[in-house]
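Undergrad: here is a sequence with its predicted model. Questions after.
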Amino acid sequence: MKRVTDALAVSRSNTYERSRSPRPRPERYSKAEDAFLLPLIVELLGGRQTYGYRRIQRLLNRQLIAGGRTPVNHKRVYRIMRQNNLLLARFTGSRSDKAHTGKVSTLQRNQRWCSDGFEIVCDNGERVRVIFALDTCDREVMAYSATTGGYSADMAQSVMLACVEKRFGDVKTLQSVEWLSDNGSCYTARETITFAAALGIVSKFTPARSPQSNGMAEALVKTFKRDYVFCNDRSDAETVMAQLPGWFEDYNENAPHKALRMLSPREFIRSLQNLECPV
């Protein structure tokens, strides 16, 4: 065949493919399967109103795989949601032109932890203030502290200690860990920096008026408020604080993350543990 294709100046691979018996055409997608998937998608959206088709596809495939079914492509989920007017509205706002050129994420766990705080305004006017910390590799929220008062150094220190105990099971880190935060007084207080150093934590602060330098923590604040705070009852501070543990647990265990290949933080951690050498 090579001599023939060389003489005719045609592609050998194409000629070989045409010489083979014709393959059966793949079956087109089944609308009956779409009818089966639609109720599942609607059920997922009932509790995840802020999720787009990518994250819904991830949650849907979890259910399908658990039931012994074949996972579906994101294009099918998009088509079903588009046909039934279930897609989110496109973002039409403007983004800040103050880009951050540094890199917050790390390739390994327990190298850098970032922290930030946010405020939840309740319907009755009460305010809940939360400080949290997450790992810049696996995105897990390791600890948080909430109060109806103001941010304090004690809150930041309690979160630091909880992170060390969760990741290292002791009162000191096994290696130096960076703690990235803004210049809030609870972080820059001398007692907080001294306390962090005693735990093996190196305090790092973002430049003034540069929230993009701690973009991972800032992004979590936006995601947390959109997916949990604004979609649930926040009639008073007591109600909000009672829901916080469940919200953070759901984020860690179930929320798909694009940077983690659409895995939740805990799923990503388990996948890393499965890859570790047993020796």
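TA: The structure has been received and is ready for your questions.
Undergrad: alpha carbons only for contacts and neighbour counts from here, please
TA: Will do.
Undergrad: would you state the helices of the stretch 1-150 of the chain in chain order?
TA: 2-8, 12-19, 31-47, 53-66, 74-83 (DSSP state H, counting those that start in this stretch).
Undergrad: most packed of those helices?
TA: helix 53-66 (a mean of 18; mean count of other CA atoms under 10 Å).
Undergrad: what's the angle from that one to helix 31-47?
TA: 110 degrees (axes from the mean of the first three to the mean of the last three CA atoms, to 10 degrees).
Undergrad: which other helices and strands contact helix 53-66?
TA: Here helix 53-66 touches helix 31-47, helix 74-83, going by 3 or more CA pairs under 8 Å, 6 or more residues apart in numbering; DSSP states H and E.
Undergrad: columns distance to residue 230 on top of these, output as CSV?
TA: Output for the helices and strands packed on helix 53-66, formatted as CSV (distance: least, CA to CA, whole Å):
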stretch, distance to residue 230
helix 31-47, 13
helix 74-83, 23
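Undergrad: this is the comparison structure:
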Amino acid sequence: MRLTKLLDVLGARASWYRRAAPSEAASGSSAAAAVGDAKPARRGPSPRDITMHERHVIQTVAQAFPWYGYKKIALICRRLDEPIALRKVYRVMKECGLLHRLRKRIDERARLEVQRLSELLPRRPNELWQTDVTYIPIAGYGWWYAITVIDYYSRYLLALKLTHSYAAVQAVEALRAAVAEATRRHGPLTRPVFLVTDNGTSFIARRFRAALDDVRIAGTGISVFSQVRIGYRMPTQLGLLERFHETLKREEVYWNLYADPRDARQKLEIFHERYNQARPHWALVAAEPQAAPARILTPHEVYVRGLKVNPPSWSRWVGWLEKDQALEALPSHKNAERISA
């Protein structure tokens, strides 16, 4: 028989602890009350006081080498036959405001990328569009392709074109369908539109770029579209459409077995209308809930009805950039007048 079963039969516990006697418990509580909330004593020898001579040496060396941190200042003091402990150097430099500020290092490439993204930040519909291609299987017909164009601010799906190829010709047709939908809802485009694409063959082709130049602002010779291509092997920069394609697969493609491309187009058109008009989007949080039918809006309510939403989540990149620029403008050490005071 196992020991635990034997103890259960005997009514004994497998583990036990000694209960303090009443006299011991009373003496322990009185001792704790006498001590109060005092912190436990620090182990080791008590820190030595910093002499005036040491303080003067540290301040002098730190002022002579303002671009060095406290560790290197302590090393220089030792080389000057002034062996001062590292913790003393840190304490004095902290009290005098001579410690360096911790700066977040951002390389120039990342800085330029953030600046470019801050310029792209949309504040209304038809300021930033994204286009991409995804694969759709059709039994008996192999892989077909859905070319999509979406408005970033409202998440409104402007075009969803199913085609057997994703060559530049089909990409141009999808773009023209998006322009036609935007014109139907808001009239001719009167402001420049940033069009974000990846580096696929259809989007870097001359025919596609020529089609972008052909779309002009009414009454001017200015091209509507300004193409912005993401970095190579960086699909997260096109994350909005990547996430939409996942929604397309989960809510439509994986639920149906298309009989043929015609059947697929009909069902995709039903999904297109449902996505824009009936599906609330978590990113579309109403900026004025009192004037909105709900807190979470649909793309149709934002793009067509003109309801305002809170800024996109990537706006914090702009704050990151501004904070870093402000930090770069600060001096690396405090003014010497404060030290002398």
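TA: Done, it's in. Predicted model only: the values in this text are computed from it and were never measured.
Undergrad: can you tell which of the helices of the stretch 1-150 of structure 1 is closest to residue 194 of structure 1?
TA: helix 53-66 (41.2 Å; CA to CA).
Undergrad: what does that closest one correspond to over in structure 2?
TA: Aligned by TM-score structural alignment, helix 53-66 of structure 1 falls on no residue of structure 2.
Undergrad: before we move on, what about stretch 213-231 of structure 1?
TA: Residues 237-255 of structure 2 are matched to stretch 213-231 of structure 1 when aligned by TM-score structural alignment.
Undergrad: give me the distance from that stretch to the chain's centre.
TA: Its chain's C-alpha centre lies 20 Å from the corresponding centre of stretch 237-255 of structure 2 when counted by CA atoms, centre = their mean, to the nearest Å.
Undergrad: export the helices of the stretch 1-150 of structure 1 to CSV and tack on distance to residue 173 of structure 1?
TA: Shown next, in CSV, are the helices of the stretch 1-150 of structure 1 (distance: least, CA to CA, whole Å):
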stretch, distance to residue 173 of structure 1
helix 2-8, 65
helix 12-19, 59
helix 31-47, 38
helix 53-66, 34
helix 74-83, 41
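Undergrad: quick one: closest of these to residue 187 of structure 1.
TA: Closest among the helices of the stretch 1-150 of structure 1, using CA to CA: helix 53-66, at 34.0 Å.
Undergrad: what does residue 258 of structure 1 align to in structure 2?
TA: So, by TM-score structural alignment, residue 258 of structure 1 is matched to residue 282.
Undergrad: contacting residues around that match?
TA: 296-297 (CA atoms under 8 Å, 6 or more residues apart in numbering).
Undergrad: now do the SS call for it.
TA: Per DSSP: H, G, I helix; E, B strand; the rest coil, the local secondary structure of residue 282 of structure 2 is coil.
Undergrad: surely residue 80 of structure 1 meets residue 33?
TA: No - applying CA atoms under 8 Å, one finds residue 80 of structure 1 not in contact with residue 33, separated by 10.6 Å.
Undergrad: what's the separation between residue 107 of structure 1 and residue 214 of structure 1?
TA: Separation of residue 107 of structure 1 from residue 214 of structure 1 (CA to CA, to the nearest Å): 17 Å.
Undergrad: who has more neighbours out of those two?
TA: residue 214 (23 against 10; other CA atoms under 10 Å).
Undergrad: what about the more buried one, which SS state?
TA: Going by three-state DSSP: residue 214 of structure 1 is helix.
Undergrad: pull out the buried positions in the match of stretch 213-231 of structure 1.
TA: Using 16 or more other CA atoms under 10 Å as the test for burial, stretch 237-255 of structure 2 gives 237-238, 240-242, 245, 248, 252-253.
Undergrad: what is the longest helix belonging to structure 2 packed up against?
TA: The longest helix of structure 2 (DSSP state H) is helix 168-186. Secondary-structure packing of helix 168-186 of structure 2 (3+ CA pairs under 8 Å, 6+ apart): strand 142-151, strand 157-163, helix 201-204, helix 206-214.
Undergrad: any idea how far the aligned residue in structure 1 for residue 127 of structure 2 is from residue 102 of structure 1?
TA: In structure 1, the residue paired with residue 127 of structure 2 according to TM-score structural alignment is residue 111. Distance, residue 111 of structure 1 to residue 102 of structure 1, using CA to CA: 16 Å.
Undergrad: pick out whichever of these two has more residues nearby.
TA: residue 111 (17 against 10).
Undergrad: my read is that that one contacts residue 174, right?
TA: No - with contact defined as CA under 8 Å, residue 111 of structure 1 does not reach residue 174; the gap is 10.7 Å.
Undergrad: which residue is nearest the middle of structure 1?
TA: Per CA atoms, centre = their mean, the C-alpha nearest to the average position across structure 1 is that of residue 257, at 3.4 Å.
Undergrad: how close does it sit to residue 203 of structure 1?
TA: In terms of CA to CA, residue 257 of structure 1 sits 27 Å off from residue 203 of structure 1.
Undergrad: wait, what's in contact with residue 256 of structure 1?
TA: Residue 256 of structure 1 neighbours (CA under 8 Å, 6+ apart): 55, 58-59, 262-265.
Undergrad: for the residues you listed, which ones persist in structure 2?
TA: Retained in structure 2 (both residues aligned by TM-score structural alignment, their matches' CA atoms under 8 Å) from the contacts of residue 256 of structure 1: 262-265.
Undergrad: can I get those in a markdown table with neighbour count and secondary structure?
TA: Converted to a markdown table, those look like this (neighbours: other CA atoms under 10 Å; DSSP: H, G, I helix; E, B strand; the rest coil):
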| residue | neighbour count | secondary structure |
| --- | --- | --- |
| 262 | 17 | coil |
| 263 | 22 | strand |
| 264 | 24 | coil |
| 265 | 24 | helix |
